[in-house]
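In: no FASTA, just this:
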């Protein structure tokens, strides 16, 4: 029995090592071949900001939007029936000539985005969260891939603004390594599965073609991306199109957010299971993207259980099953990967010091949340959107 467990663990470690290798190869290719032509189009852009109880973050968000170097755009703030002072804050921003404020009864983020798209004038829509803040050239950089008529959607580069505590620094590190590097790889493989809610651009006609944002799942951004990719449209990731976001500062809010993301992912997997390994529908998405999401979800759960097994074995029996060298090799390779990622993202090298915490504690929390979400999803236990409390820390000076 112990031999079979050791063999299985060895296979898992090799799979994770191969995954890291693929991350590296694809990110190098994306970084060295993703210089897009300077955007010379004259598309009118509609930036849509859905809001529900965002009075603390909305001002910082809009102030960053009105300073964009690309000047053919409108900003549509959609108040989704907020119960705080969000609507008043939104109206106070109407002195900016390109700001429009809409309000509607509360029906969720997807509904608010669809409402904004319905009333927008742009042929390109940029959907952002109300805690997102842009650099002055973010919009221009986000538009560059649209010089290619085959591109239907573009993901920007999301970074964490509030990094004062250990949780914030680990989320910043995770966004750099686990989310943005992930998108670089899938851009190269032509199967980007998620354009983040914090910063994403779409051709309006394509969004309307797929029926807009769906209310079927808890991850409307992933759901829309999958719908677009399923039809064979090209999706890009631009590392220079940067948006900073306010990440959860308490472990309670962090767990709520990750639970929703994970539970929603299972909903999307089930919704689009028909394209799994189906090259004719969704092409690379069905053959590579969706299978990888399933693979990475379950392999990470197994690795967590494997590490737990090794620790128990080492403590009680003084036996590591000769797997420690393999785990050590895997961690070394991943450290090389994160060094490279920090370099290409022009990030703070000091974040590397939080890598041990990330491996030993942070990731294990995420994986146990994944296990909980999977069990509850299989049991049919429903969950809600779990709106997080905002602190108004979406400020660049915090980075």
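Out: Received the coordinates, thanks. Quick caveat: nothing in here was measured; it's all calculated off a predicted structure.
In: when you work out contacts or count neighbours from here on, use the C-alpha atoms and nothing else.
Out: Fine.
In: distance from the lengthiest helix in the chain to the middle of the chain?
Out: For the chain, the helix reaching the highest residue count under DSSP state H is reported as helix 2-33. Offset of helix 2-33 from its chain centre (Cα atoms, centre = their mean, to the nearest Å): 21 Å.
In: which helices and strands sit right next to the helix or strand that comes right after it?
Out: As assigned by DSSP states H and E, the chain's next helix or strand after helix 2-33 is strand 45-51. The contact analysis (3 or more Cα pairs under 8 Å, 6 or more residues apart in numbering; DSSP states H and E) places strand 45-51 against strand 73-80, helix 109-118, strand 124-127.
In: could you dump those into CSV and include mean neighbour count?
Out: Putting the helices and strands packed on strand 45-51 into CSV (neighbours: other Cα atoms under 10 Å) gives the following:
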stretch, mean neighbour count
strand 73-80, 24
helix 109-118, 22
strand 124-127, 26
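In: give me the buried stretch members for the strand or helix carrying residue 374, please.
Out: Assessed by DSSP H and E, residue 374 sits inside helix 363-379. The neighbour-count check on helix 363-379 (16 or more other Cα atoms under 10 Å) flags 363-371, 373-374, 377 as buried.
In: contacts for stretch 44-55, please.
Out: 72-87, 89, 106, 109, 112-113, 116-117, 120-131, 390 (Cα atoms under 8 Å, 6 or more residues apart in numbering).
In: repeat the analysis, applying 7 Å as the threshold.
Out: 72-86, 89, 109, 112-113, 116, 120-130, 390 (Cα atoms under 7 Å, 6 or more residues apart in numbering).
In: are we agreed that residue 264 is in a strand?
Out: No: applying DSSP: H, G, I helix; E, B strand; the rest coil, one finds residue 264 to be helix, outside a strand.
In: that one contacts residue 219, correct?
Out: Yes: counting by Cα atoms under 7 Å, residue 264 does reach residue 219; the two are 5.1 Å apart.
In: who has more neighbours, those two?
Out: Between residue 264 and residue 219, counting by other Cα atoms under 10 Å, residue 219 is the more crowded of the two (26 against 23).
In: quick one: contacts for that one?
Out: 261, 264-265 are the contacts of residue 219 under Cα under 7 Å, 6+ apart.
In: kindly reformat these as JSON lines containing distance to residue 229.
Out: Listed next are those as JSON lines, based on distance: Cα to Cα, whole Å:
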{"residue": "261", "distance to residue 229": "19"}
{"residue": "264", "distance to residue 229": "18"}
{"residue": "265", "distance to residue 229": "16"}
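In: try this one next to it:
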């Protein structure tokens, strides 16, 4: 932590009903060293013990997000409230379900300054538990890696801009210059929106996988995962319905070729059965290679092939919900359809 003199970074944690994870996040944050920092928790109308947990940490500043107007999403309103009271040269917006590894805060500041970045964002290591998360999360993050390649995001010559809101650090100068969260008040995909503002202003972004710095467990149930990705998925891909159809078709090819090949082998039709089964295995291998780029383990990536139809369902559901203007998130309804178009087409396989 730090006195106000020489403060380098303000850590802003928006929190709405986060009693299950906020304590772990703050424990990892207050233990940071090597940099002068402050921690601000913004209570976004919580009805659980979120505020009580924040108060229990010495040196952590707790504020209220304040009134939420129709033009704002709850998270953007909370982060803007935190930014207004922050005094650091850098602002780190990080989610309450994150865990920050020792020394990571100081290393992030150094990395941003060494690279001349106005915005630095890490994609955290994703903790996945249970069938649904292990099946779906690697598929989704592999798709995102194809649409928003970190090397392209970090390339000033590329128009592609992105960030991960679980760990988004921006200089105070850049935040104020581009208008901060006020410019993206109604965006559900606020991290990408802020990154686009920064990059279009001519400032540099640095984006990479940040498992060495931070990890997160995004969801604790299938219901949470369904609501969260329903909110986001259709905004992340240019043609979500077509992508959903392609991924469902891929899974169908695997199932049909596998069952047909095995059936033919059992019927002693070895030549045809071997060819068909080999085609199914080749399809599995190709999809596994694609999923591996999301930095999950080999075994988890193989298991995630089972998640293709679930991903297709969530993507289709997200598209429908956004078209009908009935997005729900953390007990709030965002009735107006909010749109975001990626700057690149999805990678085709």
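Out: Structure received. This one's a predicted model, so the numbers in the text were calculated from it and none came from an experiment.
In: which of the contacts of residue 219 of structure 1 sits closest to residue 19 of structure 1?
Out: Residue 19 of structure 1 lies nearest to residue 265 out of the contacts of residue 219 of structure 1, by Cα to Cα, at 19.9 Å.
In: what about that closest one, how many residues nearby?
Out: What residue 265 of structure 1 shows, counting by other Cα under 10 Å, is a neighbour count of 23.
In: just the one 5 residues further on next, same as before
Out: Residue 270 of structure 1 has 11 neighbouring residues, counting by other Cα under 10 Å.
In: now which residue in structure 2 aligns to it?
Out: Under the alignment (TM-score structural alignment), residue 270 of structure 1 pairs with nothing in structure 2.
In: what secondary structure does residue 270 of structure 1 sit in?
Out: Residue 270 of structure 1 ends up helix, using three-state DSSP.
In: mind listing what it touches?
Out: Counting by Cα under 7 Å, 6+ apart, residue 270 of structure 1 has no contacts.
In: if we can go back for a sec, now the buried residues of helix 363-379 of structure 1 in JSON lines, with distance to residue 204 of structure 1?
Out: As requested, the buried residues of helix 363-379 of structure 1 are exported to JSON lines (distance: Cα to Cα, whole Å):
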{"residue": "363", "distance to residue 204 of structure 1": "37"}
{"residue": "364", "distance to residue 204 of structure 1": "39"}
{"residue": "365", "distance to residue 204 of structure 1": "38"}
{"residue": "366", "distance to residue 204 of structure 1": "35"}
{"residue": "367", "distance to residue 204 of structure 1": "36"}
{"residue": "368", "distance to residue 204 of structure 1": "38"}
{"residue": "369", "distance to residue 204 of structure 1": "35"}
{"residue": "370", "distance to residue 204 of structure 1": "34"}
{"residue": "371", "distance to residue 204 of structure 1": "37"}
{"residue": "373", "distance to residue 204 of structure 1": "33"}
{"residue": "374", "distance to residue 204 of structure 1": "34"}
{"residue": "377", "distance to residue 204 of structure 1": "33"}
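In: show me which of the residues you listed is closest to residue 271 of structure 1.
Out: For the buried residues of helix 363-379 of structure 1, the nearest to residue 271 of structure 1 is residue 377 (13.1 Å; Cα to Cα).
In: for residue 383 of structure 1, see how far away that closest one is.
Out: 9 Å (Cα to Cα, to the nearest Å).
In: same question for residue 330 of structure 1.
Out: Residue 330 of structure 1 is 35 Å from residue 383 of structure 1, where distance means Cα to Cα.
In: same thing with residue 248 of structure 1?
Out: Remark: distance between residue 248 of structure 1 and residue 383 of structure 1 (Cα to Cα) = 19 Å.
In: and these two? Which one has more around it.
Out: residue 248 (21 against 14).
In: helix, strand, or coil at the corresponding residue of structure 2 for that one?
Out: Using TM-score structural alignment, the equivalent of residue 248 of structure 1 in structure 2 is residue 219. Here residue 219 of structure 2 is recorded as coil under three-state DSSP.
In: relative to residue 66 of structure 1, which of the contacts of residue 219 of structure 1 is nearest.
Out: Of those, the one sitting nearest to residue 66 of structure 1 (Cα to Cα) turns out to be residue 261, at 30.1 Å.
In: where along structure 1 do the strands fall?
Out: Shown for structure 1, the strands assigned by DSSP state E span residues 45-51, 73-80, 99-104, 124-127, 133-134, 151-160, 200-203, 234-245.
In: which residues are contacting the second one?
Out: Read it as strand 73-80 of structure 1. 44-52, 87, 90, 98-107, 112, 116.
In: also the last one?
Out: With Cα under 7 Å, 6+ apart as the test, strand 234-245 of structure 1 has contacts from 131-135, 138-139, 141-142, 145, 150-161, 183-184, 187, 192, 198-199, 394.
In: the helix holding residue 374 of structure 1 - contacts with which helices or strands?
Out: Judged by 3 or more Cα pairs under 7 Å, 6 or more residues apart in numbering; DSSP states H and E, helix 363-379 of structure 1 is in contact with helix 251-271, helix 290-317.
In: picking up where we left off before, which of the contacts of strand 234-245 of structure 1 count as buried?
Out: Taking 16+ other Cα under 10 Å as the criterion, what is buried in the contacts of strand 234-245 of structure 1 is 131-135, 138-139, 141-142, 145, 152-161, 183-184, 187, 192, 198-199, 394.
In: okay, now the nearest residue to residue 189 of structure 1 once chain neighbours are set aside: neighbour count?
Out: Nearest residue to residue 189 of structure 1, sequence neighbours excluded (Cα to Cα, 6 or more residues apart in numbering): residue 284, at 7.3 Å. By other Cα under 10 Å, 24 other residues sit near residue 284 of structure 1.
In: isn't residue 284 of structure 1 right up against residue 193?
Out: No: between residue 284 of structure 1 and residue 193 there is no contact under Cα under 7 Å: 10.3 Å.
In: aligned to residue 235 of structure 1, what sits in structure 2?
Out: Using TM-score structural alignment, residue 235 of structure 1 pairs with residue 205 in structure 2.
In: ok, for that match, nearest residue in space, not its chain neighbours?
Out: Closest residue in space to residue 205 of structure 2, ignoring its immediate chain neighbours: residue 119 at 4.9 Å, by Cα to Cα, 6+ apart.
In: try residue 309 of structure 2
Out: That would be residue 248: by Cα to Cα, 6+ apart, it lies 5.1 Å from residue 309 of structure 2.
In: map that neighbour onto structure 1.
Out: Checking TM-score structural alignment: residue 248 of structure 2 goes with residue 304.
In: pretty sure its match sits against residue 365.
Out: No: with contact defined as Cα under 7 Å, residue 304 of structure 1 does not count as touching residue 365 (9.6 Å).
In: that'll do, ta.
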